[in-house]
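[1] need a 3D model of the following:
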Amino acid sequence: MNSNKEVAVNLLKYTFGLVPIVAGLDKFLNLLTDWSQYLAPSLGDMLPMEAGAFMVVVGIIEIVAGILVLVKTKIGALIVSAWLGLIALTLLFSGTYIDVAVRDLVMAIAAFSLSKLVSEDPIKSKN
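    Okay, here's the model as predicted:
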């Protein structure tokens, strides 16, 4: 029988593995939303490419990060945590989508917590 900690670790692992993969894939399709709307105009002006092309690059990074959470949970969760934190800071500094920024900060804390939960368990630490 699984302990409560194992259940929590598995829920977080699959959440922070699958959600970035789905969001990353959607950067190619824009079915969930037009992702380029979340790009701060000042940041978009500094990019050497169109916002849509930048979002495809972001999508690739998110897919890789999600896969890392599934196969190397500790490091993958830290990467997802940092990624979500950077997204939140970008949104906060742009002054737009503050609600999304707050949500992403909460998710960053949860992903960081997953990394800590996995690293204190010797059986899971090899992940």
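[2] going forward, measure contacts between C-alpha atoms and count neighbours the same way
    OK.
[3] now for Leu25: which residues touch it?
    Gly59, Ile60, Ile63 (CA atoms under 8 Å, 6 or more residues apart in numbering).
[4] where's the residue nearest to the spatial centre of the chain relative to Met49, distance?
    The C-alpha lying nearest the average C-alpha coordinate of the chain belongs to Val80 (CA atoms, centre = their mean; 4.2 Å). Val80 sits 24 Å away from Met49, taking CA to CA, to the nearest Å as the criterion.
[5] can you check Val22 too?
    Distance from Val22 to Met49, by CA to CA: 23 Å.
[6] and if you look at Val100?
    24 Å.
[7] and what of Asp34?
    Distance of Asp34 to Met49, given as CA to CA: 17 Å.
[8] repeat that for Ile67.
    26 Å.
[9] in terms of neighbours, single out the busier of these two.
    Ile67 (19 against 11; other CA atoms under 10 Å).
[10] also this sequence, please, to line up against the first:
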Amino acid sequence: MNSNVELVKSILKYTYGLVPIIAGFDKFANVLTDWGQYLSPGLSEIIPMEAGTFMIIVGVIEIIAGILVFLKPKIGALVVMGWLTVIAVVLISSGHFIDVAVRDLVMAVGAFSLAKLSDSNPA
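    From the prediction side, this is the model:
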């Protein structure tokens, strides 16, 4: 049983470490998608910079979050969970990309699961 828990923990750690790093780097290249399309018009109007610049900042945050998952899995997983939840709330409030918002909320549950598995004193 313990080996299964460790396997799941390892899979989640690599998933929630690598995916934010890859998505973060792609904010610089826009190979996977045009990330600016996910920025709601309302948010675009209030940020004091171009959408592309904002998305690069988002990319840096994602890269740091992914690295944090590798270095401190419990803390990093909670950061990724929070980040995914914020993204989902922004998408839902914009009324666009609801499918992506739902996916991000499901991914946030997985990140929370990693945090719980990484807890040195599980409840």
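[11] that older thread, now that we have the contacts of Leu25 of structure 1, which one has the most neighbours?
    Of those, with other CA under 10 Å as the count, Gly59 tops at 22 neighbours.
[12] name the nearest residue to it, ignoring sequence neighbours.
    Gly24 (3.7 Å; CA to CA, 6 or more residues apart in numbering).
[13] isn't the one you found right up against Glu62?
    Yes. Contact status for Gly24 of structure 1 versus Glu62: in contact at 5.0 Å, counting by CA atoms under 8 Å.
[14] give me the secondary structure label for the residue nearest to the centre of structure 1.
    helix (DSSP: H, G, I helix; E, B strand; the rest coil).
[15] got a list of what it touches?
    Counted by CA under 8 Å, 6+ apart, Val80 of structure 1 has contacts Phe16, Ala65, Gly66, Val69, Ala108, Ala111.
[16] any idea which of those residues is the one closest to Ala40 of structure 1?
    Ala108 (19.9 Å; CA to CA).
[17] Tyr38 of structure 2 matches what in structure 1?
    Taking TM-score structural alignment for the superposition, Tyr38 of structure 2 sits opposite Tyr38 in structure 1.
[18] what count of nearby residues applies to its match?
    Using other CA under 10 Å, Tyr38 of structure 1 is surrounded by 18 other residues.
[19] residue contacts, it?
    Applying CA under 8 Å, 6+ apart, we find Tyr38 of structure 1 in contact with Leu91, Thr96, Tyr97.
[20] do the same with Gly66 of structure 2
    Here Gly66 of structure 2 is in contact with Tyr16, Gly17, Leu18, Val19, Pro20, Ile21, Gly76, Val80 (CA under 8 Å, 6+ apart).
[21] report the contact partners of the fourth one.
    Spelled out, that is Val19 of structure 2. Residues near Val19 of structure 2 by CA under 8 Å, 6+ apart: Gly66.
[22] any idea which helix is longest in structure 2?
    helix 2-29 (DSSP state H).
[23] so which bits of that helix are buried?
    The neighbour-count check on helix 2-29 of structure 2 (16 or more other CA atoms under 10 Å) flags 9-10, 12-13, 15-18, 20-21, 23-28 as buried.
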